[in-house]
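> Sequence and computational prediction follow.
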Amino acid sequence: MNLRQALKSDLQPEHDRVDERMGALDLTNRADLGRFLQVHFSTWSALDAVGDEARHALETRVSSLDKDLATLGVPARPLPKITVHDHSILYMAYGSKMGTAVLRKRWLRATDPTVRLAQEFLTLPDDHHAWNRLCSTLAKEQSDTENAKTVLAGVRTIYALFSKSMASVGGEYFSQ
């Protein structure tokens, strides 16, 4: 099994759990949008990248989230910094844009003008070319190499950060 396949199959339960909990939020509602943005800010701002591409992906997300939280008047809740493999960051950053596109459609139905002004994160452009390039790179590596195990562990760590962020933002909204 290659690394791309392993990331998809081995981490499906974590992926489904985060998607289910985040997808339950009503992004047309100011409080729920604030929680959604806080969780993302806490998670993305906790990650530290080594390479330029992953660093740029993080900076873009954190900057847009910071602006949106300020628009809503919601405090940012940073977590302590951790470093994971750059491919782990890129896999989650590029891959999560597909889920965000679905949530963006819901957010667009908001009638609250302040909710609509908090648009930076949800309107970040997709980078399908970068996603496809990354998937191609991951597919070339077998999942049993040390590097692949490090990437898998990094993605698992990012999912754990999402769970930790959900608990710190308001566990009652994300409990299942």
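That came through fine. Numbers count the residues shown, from 1 in each chain.
> use CA for all of it now, contacts and neighbours both
Fine.
> Residue 129 and residue 57, how far apart?
Shown here: residue 129 relative to residue 57, a distance of 14 Å by C-alpha to C-alpha, to the nearest Å.
> Which residue of the two possesses the greater neighbour count?
Using other C-alpha atoms under 10 Å as the criterion, residue 129 and residue 57 rank with residue 57 on top: 16 against 10.
> Show me the helices in this structure, by range?
3-10, 12-23, 30-46, 52-72, 86-107, 113-117, 128-139, 146-174 (DSSP state H).
> Comparison target below:
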Amino acid sequence: MDDILARAKSDLRVLGVRPNHMPFDASQALHPLALDYVIAGSRLGTQVLKRRWTAATDPLTQSASAYFSAPTYIEFWRGFCQQTETILGTDPVAKVVLKDADRIFEFYNACARSARKSLGVLHV
């Protein structure tokens, strides 16, 4: 997590973007498996975005290479899968993990809406 965060911050500096700190409601702790699911899973999704980044022709975009050149960290995804393969969907733990993962995705959504709004994108 520290590596990915440092890489994202580096790219934002290269792009001249100041991070917008969105508050996250941490009044309720998140289940560790929810964090693992979102963070490790996002590395898989990043591979799709990486293809778009690689195809970019803007030199500034190309210079922001730290995040997309990070390792896949596939071992974290595999570890998540091993930890959860025996948890049934009806298990109370599964319900907590899903609820907490949903909280994280809602936070991501709020961040995306905020960024789009600050860039003047009408459909947020």
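Structure received. Since we're looking at a predicted model, the values are computed, not measured.
> returning to that earlier point: ok, and which of the helices of the first structure has the densest surroundings?
helix 30-46 (a mean of 23; mean count of other C-alpha atoms under 10 Å).
> So which residues make contact with that one?
Counting by C-alpha atoms under 8 Å, 6 or more residues apart in numbering, helix 30-46 of the first structure makes contact with 22, 25-27, 58, 61-62, 65-66, 68-69, 72, 74-82, 112, 114-115, 158, 161-162, 165-166, 169-170, all of which sit outside it.
> What is the corresponding segment of the second structure for it?
Equivalent residues of helix 30-46 of the first structure are lacking entirely in the second structure, counting by TM-score structural alignment.
> show me what contacts the residue nearest to residue 101 of the first structure when sequence neighbours are not counted?
If the residues on either side of it in the chain are set aside, residue 101 of the first structure comes closest to residue 122, at 7.6 Å by C-alpha to C-alpha, 6 or more residues apart in numbering. Residues counted as contacts of residue 122 of the first structure (C-alpha under 8 Å, 6+ apart) are 100-101, 103-104.
> And residue 122 of the first structure, what's its match in the second structure?
Alignment of residue 122 of the first structure against the second structure is given by TM-score structural alignment, with residue 68 as its counterpart.
> how close does the residue lying farthest from the centre of the second structure sit to residue 72 of the second structure?
With distances taken as C-alpha atoms, centre = their mean, the residue sitting farthest from the centre of the second structure turns out to be residue 90, at 26.3 Å. With the distance defined as C-alpha to C-alpha, residue 90 of the second structure ends up 31 Å from residue 72 of the second structure.
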